[in-house]
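>>> Have a look; sequence and predicted model below, questions after that.
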Amino acid sequence: MNRSSFMKWVTGGLEAFWALPVIGGSIIFSMSWSPLVVMLILHIITLIISINEGRNKHGSILGIVTSAVGFIPFLGWMMHTLTAILLLVDAYRSEKAIEVS
């Protein structure tokens, strides 16, 4: 497993957790939106690693946008869900591509 795939699994899993309707939103709200700042940093790190390894960067870019608008209740939930799906599918595809080559 390369570093970009690992980071996409991590950030995708976290995004999926934040997408849980009541749990994710209440934790983000109770921590004064600081998880969104942490996720922004993680998405930037994942983006840099993906660029350096020549891998897809779409999920990380969407994650950065999600971190910026994640505080908006319904939009945040929708964005966390889409970002999680995109990152997890991309991580899975990257691992399958490595196994084939």
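Arrived safely. Owing to the predicted nature of the structure, the values given are computational and were not obtained by experimental measurement.

>>> Only C-alpha atoms from now on, for both contacts and neighbour counts.
Noted.

>>> Remind me what the strand or helix carrying Thr83 packs against, helices and strands.
Here Thr83 sits within helix 73-100, counting by DSSP states H and E. In this structure, helix 73-100 makes packing contacts with helix 3-18, helix 58-69, judged by 3 or more CA pairs under 8 Å, 6 or more residues apart in numbering; DSSP states H and E.

>>> take a look at this one as well, against the first:
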Amino acid sequence: MSTTRNMKLITGVLEAILAIPVLGAIIILSNGWMPLVIMLVLHIITLMLAVQVQGPLAGSIVGIIASCLGWIPFVGWMLHAAAAIVLLLEYFSRRLQRR
């Protein structure tokens, strides 16, 4: 399994956790918004890896936007959910193409 695919899976699962309404809010607020900074860094790394292998970029771009706007209550929830869906779709679609 490639590093890019691993990062898409990791960031997709973490975004899905942050998209859980009450749990995601508790995680973000109790840690002083640091999870958003960590996710921003992870999405930038994933984007750079995807550019190197000419893979899909949409999930990482949506994740970067979600990390930057995640502090806005309902907008953040929708963006985290969208990022999780796109990242996991990219992960699984690439997996199905290689079979």
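Sure thing, it's come through. No experiment lies behind these values; they were computed from the predicted model shown.

>>> Ok, which of the helices and strands packed on helix 73-100 of the first structure comes nearest Arg93 of the first structure?
helix 3-18 (9.0 Å; CA to CA).

>>> So what touches the very next helix or strand once past that closest one?
Once the chain leaves helix 3-18 of the first structure, the next helix or strand it forms, by DSSP H and E, is helix 23-30. When contacts are defined by CA atoms under 8 Å, 6 or more residues apart in numbering, helix 23-30 of the first structure is touched by residues Phe17, Trp18, Ala19, Ser34, Pro35, Leu36, Pro73, Trp77.

>>> Weed out the non-buried ones from those residues.
Listed as buried from these are Phe17, Trp18, Ala19, Pro35, Leu36, Trp77; burial here means 16 or more other CA atoms under 10 Å.

>>> Could you take those residues and lay them out as CSV, with extra columns for distance to Glu53 of the first structure?
Output for these, formatted as CSV (distance: CA to CA, whole Å):
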residue, distance to Glu53 of the first structure
Phe17, 27
Trp18, 27
Ala19, 28
Pro35, 27
Leu36, 25
Trp77, 30
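
>>> Once you drop chain neighbours, what's closest to Pro86 of the second structure?
Quick fix: residue 86 of the second structure is Val, not Pro. Gly59 (5.0 Å; CA to CA, 6 or more residues apart in numbering).

>>> mind listing what the aligned residue in the first structure for the one you found touches?
Under the alignment defined by TM-score structural alignment, Gly59 of the second structure corresponds to Gly59 in the first structure. Contact partners of Gly59 of the first structure, counting by CA under 8 Å, 6+ apart, are Lys8, Thr83, Leu86, Leu87, Asp90.

>>> Try it again at 10 Å.
With CA atoms under 10 Å, 6 or more residues apart in numbering as the criterion, the residues that contact Gly59 of the first structure are 8, 11-12, 43, 46-47, 65, 82-91.

>>> Give me the contacts around stretch 34-51 of the first structure.
Contacts of stretch 34-51 of the first structure (CA under 10 Å, 6+ apart): 2-8, 10-12, 14-15, 18, 24, 27-29, 52-71.

>>> cool, and stretch 79-89 of the first structure?
5, 7-21, 24, 56-67, 69-70, 72, 75-78, 90-91, 93-94.
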